[in-house]
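Q: Could you work out the structure for the sequence below:
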Amino acid sequence: MNVTINGNPCRLPEGATVAHAVEVLTSTAAGVAVALNDEVVRRGAWRSTPLGENDRVEVLTAVQGG
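A: Below is the predicted model of the structure:
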């Protein structure tokens, strides 16, 4: 299935979830927020929220600095 993750086209297997999309970008879930088609997805729902063809996923990570 084709989705867009952070503006980049990505091919994921059928049945992929929001958690799969996060794993494409990072191996850690700490400091990460996700929006699916402009709606925030709670961390507890990542594994149970399926992705569909042409969905748009934004994975945001917290960054420290000064």
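Q: Going by C-alpha atoms from here, please, whenever you check contacts or count neighbours.
A: OK.
Q: what's the burial count for the closest residue in space to T61 that isn't next to it in sequence?
A: Excluding the flanking residues, the one nearest T61 by Cα to Cα, 6 or more residues apart in numbering is V32, at 4.5 Å. V32 is surrounded by 14 other residues when neighbours are defined as other Cα atoms under 10 Å.
Q: for comparison, sequence B:
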Amino acid sequence: MKNYFTILINGDPFNCYYSMSLFDILKYLDIDINNVIVEYNNDIINKIQFNSLFFKPNDSIEIISIVGGG
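A: Okay, the predicted model is just below:
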């Protein structure tokens, strides 16, 4: 039995372990959670849910970076 499955991140396949939460994936990808918006299967996810959101095979997330400037 495999311990991982594939999800889509910004349209690209990504193999993740069943035990990985959204927070774990963002940390693994070295993404600052304070500067992103995450869409999970077409719904915007609140940052307080990042630790409790776990994926199923073929789920899709879009990670949108917030860039400030002046």
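Q: TM-score of the superposed pair?
A: Overlay of the two chains. TM-score (TM-score structural alignment, normalised by the length of the first structure): 0.84; 66 aligned residues with a Cα RMSD of 1.6 Å.
Q: how about the helices of the first structure, start to end?
A: Listed in chain order, the helices found in the first structure under DSSP state H are 18-25.
Q: residue boundaries of the strands in it?
A: For the first structure, the strands defined by DSSP state E occupy 2-5, 8-11, 32-36, 39-41, 56-61.
Q: which residues touch the first one?
A: Pointing back at strand 2-5 of the first structure there. Strand 2-5 of the first structure is contacted by residues 9-12, 21, 51-59 when judged by Cα atoms under 8 Å, 6 or more residues apart in numbering.
Q: These: which two are farthest apart?
A: Of all pairs drawn from the contacts of strand 2-5 of the first structure, the widest gap by Cα to Cα lies between E53 and V59 and measures 17.5 Å.
Q: who has more neighbours, these two?
A: Neighbours were tallied for E53 of the first structure and for V59 using other Cα under 10 Å; the higher tally belongs to V59 (18 against 12).
Q: Looking at the contacts of strand 2-5 of the first structure, which is nearest R42 of the first structure?
A: Looking across these and measuring by Cα to Cα, the closest to R42 of the first structure is V59, at 12.2 Å.
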